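Student: No letters, just coordinates:
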């Protein structure tokens, strides 16, 4: 029996004139969103907030839509990623050095439209982006 690993992360949105932008992160050639594995006895939402803070330096995150979430289909040996929706109204993104790695976890970040995010992120993110877009009331 295979143990399913759940990671937790955030779809981080920022309002701009007339549209929302979504924060995506690049590690090597792969684009992703802030996420990681919960620590022992850590709830998924707490893990999502902590991982986002650790990976982006953003600490003023608002859960405007509550604790609703969506999960990806299983990928990479059965892993499932759970995403919550947060707003980062301001603040500079940084890519801090990970104490475990001795370097930042990611090489680049971008604030992109939902359409750009769909082009850059793996297809497993499509339902997550569609949900985030509908929750935010963004035009499709």
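Tutor: Structure's in. What do you need? Everything quoted here is computed from the prediction, not taken from an experiment.

Student: contacts, neighbours, all on C-alpha from now
Tutor: Noted.

Student: Which stretches in this structure count as helices?
Tutor: When secondary structure is read from DSSP state H, the chain shows helices at 44-56, 114-120, 126-136.

Student: Need the winner for burial among these.
Tutor: Between these, the one whose residues have the most neighbours on average, counting mean count of other C-alpha atoms under 10 Å, is helix 44-56 (a mean of 21).

Student: and that helix, what does it pack onto?
Tutor: With contacts taken as 3 or more C-alpha pairs under 8 Å, 6 or more residues apart in numbering; DSSP states H and E, helix 44-56 sits against strand 6-16, strand 35-36, strand 80-87.

Student: Try it again at 6 Å.
Tutor: Applying 3 or more C-alpha pairs under 6 Å, 6 or more residues apart in numbering; DSSP states H and E, one finds that helix 44-56 contacts strand 6-16, strand 35-36.

Student: Format the helices of the chain as TSV; extra columns: distance to residue 87.
Tutor: What follows is these, written out as TSV (distance: least, C-alpha to C-alpha, whole Å):
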stretch	distance to residue 87
helix 44-56	11
helix 114-120	14
helix 126-136	10
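
Student: Alongside the first one, take a look at this:
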């Protein structure tokens, strides 16, 4: 189809054709949450091995920060303010998965009431715990551990980080 910006119907049909044929990315949106002692919240999913950051996958046409907030409500019953972007990581195709964009946002420091009332709210999580950054890096899968480390550096004042497969991009 040839674009015709002078005809709104033809132009919208042209854009719709492009939208239907262009690649779509999966989007993961996680949140770094801390307690007053500076420890980081990790969650243990029931559907995959190991520990993870709170958050999850965005739904169709859902903004990453809204996906992160929704996942916190669904899985932890937590209404948190999603603050600044810390990390964007382009994750290459692996196993059966196509590539994806993985975001990490700052969720701030939870007060004592929020910390003591935290618990898994659905079947997707079996446990949660607060751990020091050095301990978290050992509990998270390798790529996520590198992403988490970049988020910790961003929190310390380094600004948002762009990664490719968990590695700092040139």
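Tutor: On my side now, so go ahead. Everything numeric in this text was worked out from a predicted model, so none of it was measured.

Student: Quick TM-score on the pair, please.
Tutor: Overlay of the two chains. TM-score (TM-score structural alignment, normalised by the length of the first structure): 0.75; 127 aligned residues with a C-alpha RMSD of 2.5 Å.

Student: To residue 80 of the first structure, which of the helices and strands packed on helix 44-56 of the first structure lies closest?
Tutor: Of all those, strand 6-16 sits nearest to residue 80 of the first structure, with 4.9 Å by C-alpha to C-alpha.

Student: Tell me which residues of that closest one come out buried.
Tutor: Under the neighbour-count criterion of 16 or more other C-alpha atoms under 10 Å, strand 6-16 of the first structure has 6, 7, 8, 9, 10, 11, 12, 13, 14 buried.

Student: Residue 13 of the first structure maps to what in the second structure?
Tutor: Under the alignment (TM-score structural alignment), residue 13 of the first structure pairs with residue 34 of the second structure.

Student: which ones are touching the aligned residue in the second structure for residue 34 of the first structure?
Tutor: Residue 34 of the first structure maps onto residue 54 in the second structure, with residues paired by TM-score structural alignment. With contacts defined as C-alpha atoms under 6 Å, 6 or more residues apart in numbering, residue 54 of the second structure is in contact with 30, 31, 43.

Student: With residue 112 of the first structure instead?
Tutor: Taking C-alpha under 6 Å, 6+ apart as the criterion, residue 112 of the first structure is in contact with 21, 22.

Student: how much space between it and residue 10 of the first structure?
Tutor: The span separating residue 112 of the first structure from residue 10 of the first structure equals 15 Å under the rule C-alpha to C-alpha, to the nearest Å.

Student: quick one: the closest residue to residue 55 of the second structure other than its chain neighbours and residue 116 of the second structure, what's the gap?
Tutor: Nearest non-adjacent residue to residue 55 of the second structure, counting by C-alpha to C-alpha, 6 or more residues apart in numbering: residue 30, 4.1 Å away. Spatial separation of residue 30 of the second structure from residue 116 of the second structure under the definition C-alpha to C-alpha is 21 Å.

Student: Would you check that residue 25 of the first structure makes contact with residue 105?
Tutor: No. Judged on C-alpha atoms under 6 Å, residue 25 of the first structure makes no contact with residue 105 at a distance of 9.3 Å.

Student: Count the neighbours of residue 156 of the second structure for me.
Tutor: Using other C-alpha atoms under 10 Å as the criterion, residue 156 of the second structure is surrounded by 9 other residues.

Student: quick one: contacts for the closest residue to residue 5 of the first structure other than its chain neighbours?
Tutor: Nearest non-adjacent residue to residue 5 of the first structure, counting by C-alpha to C-alpha, 6+ apart: residue 79, 4.9 Å away. By C-alpha under 6 Å, 6+ apart, residue 79 of the first structure lies in contact with 4, 5, 6.

Student: How much space separates residue 79 of the first structure from residue 2 of the first structure?
Tutor: With C-alpha to C-alpha as the criterion, residue 79 of the first structure and residue 2 of the first structure are 10 Å apart.

Student: again, but for residue 111 of the first structure
Tutor: Counting by C-alpha to C-alpha, the gap from residue 111 of the first structure to residue 2 of the first structure is 36 Å.

Student: again, but for residue 80 of the first structure
Tutor: Distance of residue 80 of the first structure to residue 2 of the first structure, given as C-alpha to C-alpha: 13 Å.
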